[in-house]
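1. sequence unavailable; structure follows:
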């Protein structure tokens, strides 16, 4: 009990455990995705891979700050139990993590949009995706800059609480609420993009439902965003910030890390299918086509002979293919072929599936 007979509350360890656990899981998922693609499938990394990696890199200091910065300086305790010096340090670290959050949020959405661009190559949907990418980049830049310069001088952000310093700040509540509201609306729009394309896929109903459910898992992130929005009610005007902002820090951390995990789910399914093909009802060979390249391919034909250097002399037959984007079922219904190629070698036009496919 405190001197005023209020119970001593402490949720510091809860935040540390949740933040560290989610940080480790999201890091493992991203690194497995990258290492599998680079060292096993031997495919080039796409823009979505680079952006999700950048999101993770920014997440590392966020996780460390949650543990060694905000939690170590009173987050999760009542402010009257925290020494004055620690309150100031807590708000300093909270300022840093707020800026990182706005940047991570935009990068996370950008990674998903680049993924959509890769698996939905149609010109009409590409225009929509590019428009959304542009909006997301502007959204991220605007709120990151606003978060950095929300107070003048900047240090007034963490000295405002003691009433002994002079300065001005924008409406911090409005900044947090508007970011959360726009983010939720953008999440809903980004869910519509892939679901709108399912109508045009020639897949069995159960396959369409499976794809829809995979994308709908992302709605969990939207739910977390709504919970975070509720925690922002007393964000700027709290008289007990070290306690009230615990929920803001928690839901912000959950939102980013769960978002990273959800963004890696399609890639993780490819890896799991490769490891457990029978359990997931598909073939590992077909799944590996997800990472293949398409363009001009060479095929070796004829008999080879040894040339004395340990290398065989062979006749090389080159075929050039015209890339034609479309959507059709593979024979076993396991994949959606998103790119077709027409043989332009002059001996008839034969169609084959490129490896650029979205595994279901």
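-> Thanks, I have the structure now. Not measured: the values here are computed from a predicted model. Numbering: from 1, shown residues only.

2. switch to C-alpha atoms for all contacts and neighbour counts from now on
-> Will do.

3. my guess is residue 22 meets residue 255, correct?
-> No - Residue 22 is not in contact with residue 255 according to CA atoms under 8 Å; the separation is 10.1 Å.

4. those two: who's more crowded?
-> residue 255 (22 against 19; other CA atoms under 10 Å).

5. show me the contacts for the more buried one.
-> Residue 255 sits next to 221, 224, 225 when contact means CA atoms under 8 Å, 6 or more residues apart in numbering.

6. would you confirm that the last one contacts residue 180?
-> Yes - contact between residue 225 and residue 180 holds when scored by CA under 8 Å: they sit 6.7 Å apart.

7. hold the first one in mind and look at this next one:
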């Protein structure tokens, strides 16, 4: 009332009070100094309602990207599993186990997105019931852990795939180092996220300023995790490109495989966009509304990463059914010692598989030379290849 008494507006002139910027600033300052957070939110809600402020709601973005992205990723995952049963040379491995764990957690992430919107995530925080704010932050806390494990297991799945198809020893060492770094990243930041506050419950109750305890610098923690995550993505994308460029393949197949493995570039771009939204999210006092971009970019990154990890299996499946489109054999005249072994033999009794294999061979200059060839060209070789 002190602010109104000093303004040109009468206490009953709602239109004047709502449009007087100096009065609004004075009331805001008074509320910030003398009111609790709960009182401040209640005051803001009454003020906005009285003045007829528009009700903002973008919860559909949270549920849309969460549920929609999860549905697309799940379909692609099932196609991957279908490919494993359909393509004759395909086998199940640790990459399939890793991506299954990632997909299961991706479903959890999608379900939590729907629960978030049900509790008001996507709306201004002063319009949300207090117990719903606590519930939103609790779900967000769980989401942090789920996100870290999911993106990490997706990386592990891709690295396990590399181990299956690239047998060169030096490259396998690089893959194992990258895998160890990914697992270390996952364990470290799961622990940091889970123990970000003492007591732990402060992670979802601190918002009202009425609970004792302390929390880490969550903003710095988020930037550190995102920075390492992007670095690992870049390393995983770049690692196989040199080997692919030297493979004894038709240019068409090299291009197809390079595109297939480089889809991860999009995931890295999404990670960078998510990092940009983290800054806005961290400094906001209206996290339920301002945090929406950070939420849906996290969802996009998570689900696109799963789709990326499934690309090799999809490539094998498409090549199985559309060999004319996804064909392109080895380049003639570039085979190494022993590479013609079985290259002119007939097809197996199961029929020709369009899957891609690695034929383990040696030459006089290298201990191990592993050209990527069509399965049709190695059917007569006694040393079995590895399917994508």
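-> Here it is on my side, so go on. Everything quoted here is computed from the prediction, not taken from an experiment.

8. got JSON lines for the contacts of residue 255 of the first structure, with distance to residue 284 of the first structure too?
-> JSON lines is the format used below for the contacts of residue 255 of the first structure (distance: CA to CA, whole Å):
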{"residue": "221", "distance to residue 284 of the first structure": "30"}
{"residue": "224", "distance to residue 284 of the first structure": "34"}
{"residue": "225", "distance to residue 284 of the first structure": "36"}
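
9. list the ones among those residues that fall in helices.
-> 221, 224, 225 (DSSP state H).

10. ok so, going back, ok, so of the contacts of residue 255 of the first structure, who is nearest residue 350 of the first structure?
-> Comparing the contacts of residue 255 of the first structure against residue 350 of the first structure with CA to CA places residue 221 closest, at 44.1 Å.

11. counterpart of that closest one in the second structure?
-> The alignment partner of residue 221 of the first structure in the second structure, by TM-score structural alignment, is residue 267.

12. OK, contacts around that match?
-> Contacts of residue 267 of the second structure (CA under 8 Å, 6+ apart): 233, 301, 304, 305.

13. the stretch 151-300 of the second structure: strands as residue ranges?
-> Using DSSP state E, counting those that start in this stretch, the strands found in the stretch 151-300 of the second structure span residues 197-198, 214-215.

14. got TSV for the ones you listed, with distance to residue 380 of the second structure and mean neighbour count too?
-> What follows is the strands of the stretch 151-300 of the second structure, written out as TSV (distance: least, CA to CA, whole Å; neighbours: other CA atoms under 10 Å):
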stretch	distance to residue 380 of the second structure	mean neighbour count
strand 197-198	61	16
strand 214-215	63	14
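
15. dump the ones you listed to JSON lines, plus distance to residue 79 of the second structure.
-> Shown next, in JSON lines, are the strands of the stretch 151-300 of the second structure (distance: least, CA to CA, whole Å):
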{"stretch": "strand 197-198", "distance to residue 79 of the second structure": "41"}
{"stretch": "strand 214-215", "distance to residue 79 of the second structure": "43"}
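
16. between those strands, which one is nearest to residue 377 of the second structure?
-> strand 197-198 (58.9 Å).

17. mean deviation, the closest one versus the first structure?
-> Its matched residues in the first structure lie on average 0.4 Å from strand 197-198 of the second structure after superposition (mean CA distance after the TM-score superposition for the first structure).

18. contact partners of that strand?
-> 203, 213, 214, 215, 216.

19. residue 230 of the second structure: how many residues sit nearby?
-> 18.

20. that one matches what in the first structure?
-> That one, residue 230 of the second structure, aligns with residue 184 by TM-score structural alignment.

21. equivalent analysis for residue 105 of the second structure, please.
-> Per TM-score structural alignment, residue 105 of the second structure is aligned with residue 58.

22. residue contacts, its match?
-> Applying CA under 8 Å, 6+ apart, the residues contacting residue 58 of the first structure are 100, 104.

23. repeat that for the one 10 residues further on.
-> For residue 68 of the first structure, no residue counts as a contact, taking CA under 8 Å, 6+ apart as the criterion.

24. now do the closest residue to residue 370 of the second structure other than its chain neighbours against residue 175 of the second structure, distance only.
-> Excluding the flanking residues, the one nearest residue 370 of the second structure by CA to CA, 6 or more residues apart in numbering is residue 360, at 5.3 Å. Distance of residue 360 of the second structure to residue 175 of the second structure, given as CA to CA, to the nearest Å: 18 Å.
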